[in-house]
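Enquirer: give me a model of this one.
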Amino acid sequence: MKNSTLVFGASLNPDRYSNLAIKRLVANHKNVVAYGLKQGMVNDVKIETKLVDFNTVDTITLYMNPLRQKPFYNYLLSLKPRRVIFNPGTENPEFYQILKENNVSVEVACTLVLLSTNQY
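Expert: Modelled structure (predicted):
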C-alpha cells in the first residue's frame, strides 16, 4: 500500500522547514521517509543520502529549489507518487508539466499549513 510521505530535501537543522515537516508529519501519525544531503535521524526518521527505491510513497513534499530538482525528475517519477507538494521556494512550472503528463497531482502549497488546517 502506498501510504508514505517522502520529505525530499530533508535537513538535520531544526531551524529548517523540512525538519519541522518531518516532526509534524510524524506527530500527525503519517509514515515518513526522507532524502537529504546529510544522513542522520529526525524523530526516528532516517534521512537517506542515496536514492532509495521507496516503493510506498504516496506523497512527495519538496524542500529543494527548482534548479536542484532537475537531476531528480526521473527518480521522483519512478516512485510513482499520487501527488507532489511544492512548498514555498520550490515552485517549478517545468516539473509541474512533467508530473501532470505522468498523471501525478501537483499541489503548490505548504505542508505545514496543510497539516495545521487538516487539509493534508
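Enquirer: could you use CA atoms for every contact and neighbour count after this?
Expert: Noted.
Enquirer: show me what counts as buried in the lengthiest helix in the chain.
Expert: Longest helix of the chain, by residue count under DSSP state H: helix 17-27. By 16 or more other CA atoms under 10 Å, the buried positions in helix 17-27 come out as 17, 18, 19, 20, 21, 22, 23, 24, 25, 26.
Enquirer: could you also give me the structure for this second sequence? I'd like to compare it with the first:
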Amino acid sequence: MKKKTAILGATTNPGRYAYFAAERLVSNKHEIVPIGIKKGEVFGKEILNIRDRPSVTGIDTVTMYIGAQNQGEWEDYILALKPKRIIFNPGSENPSLAKKALEKEIDVQYACTLVMLGNGLY
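Expert: Next up, the predicted model:
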C-alpha cells in the first residue's frame, strides 16, 4: 500500500538524508509532502514552509529529519497532521513528542526511512 508521507525537514540539498528519502519514496510510488524551512522543489513538489503550518490532509506517515532540539515549536503542528505513524530517523529521536504521539494512538518508530524502504518494511 502506498503511503502519503510528510517529510519534515525537506531540502533541495542532494547531500542530505531528507533528500535521499524523498527520492526513494517517489521511486517507490509514495506521494510526498515536503515540509521545511528551505525554499524550492523536491521531485516536482514545492517545499511547504513549516512556519506557515500548512494544512495537509490524508498523511499516513511523518518522517522526521528535524533534530529534537528544533522540534519543540512544531510538536502541536506535527500531531495536528494526524498521521498514522511518525518515523524518528537517526538524530531526530524525541521521547517527549513520541509520548504525545502514542497518547494520540499514533504509531512511533525509531527507524531509518531509507533502510525501511530498502528492506520492504515501509
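Enquirer: may I have the TM-score of the superposed chains?
Expert: Remark: TM-score between the superposed chains equals 0.95 [TM-score structural alignment, normalised by the length of structure 1]; 119 aligned residues with a CA RMSD of 1.2 Å.
Enquirer: about what we covered before: helices and strands around the longest helix of structure 1, which ones?
Expert: Here helix 17-27 of structure 1 touches strand 4-10, strand 31-36, strand 40-42, helix 111-116, going by 3 or more CA pairs under 8 Å, 6 or more residues apart in numbering; DSSP states H and E.
Enquirer: deepest-packed of the ones you listed, please.
Expert: strand 4-10 (a mean of 24; mean count of other CA atoms under 10 Å).
Enquirer: quick one: list the elements packing against that strand.
Expert: helix 17-27, strand 31-36, strand 57-62.
Enquirer: on that earlier part again, tabulate the buried residues of helix 17-27 of structure 1 (CSV), appending distance to residue 110 of structure 1.
Expert: Output for those, formatted as CSV (distance: CA to CA, whole Å):
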residue, distance to residue 110 of structure 1
17, 10
18, 11
19, 13
20, 12
21, 9
22, 13
23, 15
24, 12
25, 12
26, 16
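Enquirer: list just the nearest of those residues to residue 9 of structure 1.
Expert: Residue 9 of structure 1 lies nearest to residue 18 out of those, by CA to CA, at 6.9 Å.
Enquirer: that older thread, which one, of the helices and strands packed on helix 17-27 of structure 1, ends up nearest to residue 50 of structure 1?
Expert: Between those, strand 31-36 lies closest to residue 50 of structure 1; by CA to CA that is 7.4 Å.
Enquirer: pull the distance from that closest one to the chain's centre.
Expert: 7 Å (CA atoms, centre = their mean, to the nearest Å).
Enquirer: which other residues reach it?
Expert: Under the contact criterion CA atoms under 8 Å, 6 or more residues apart in numbering, strand 31-36 of structure 1 has outside partners 3-11, 22, 25-26, 45-51, 54.
Enquirer: that one vs structure 2, mean deviation?
Expert: Its matched residues in structure 2 lie on average 0.7 Å from strand 31-36 of structure 1 after superposition (mean CA distance after the TM-score superposition for structure 1).
Enquirer: how many neighbours does the aligned partner of residue 73 of structure 2 in structure 1 have?
Expert: Residue 73 of structure 2 maps onto residue 71 in structure 1, with residues paired by TM-score structural alignment. Number of residues near residue 71 of structure 1 (other CA atoms under 10 Å) recorded here: 9.
Enquirer: doesn't residue 71 of structure 1 belong to a helix?
Expert: Yes. Using DSSP: H, G, I helix; E, B strand; the rest coil, the assignment for residue 71 of structure 1 is a helix.
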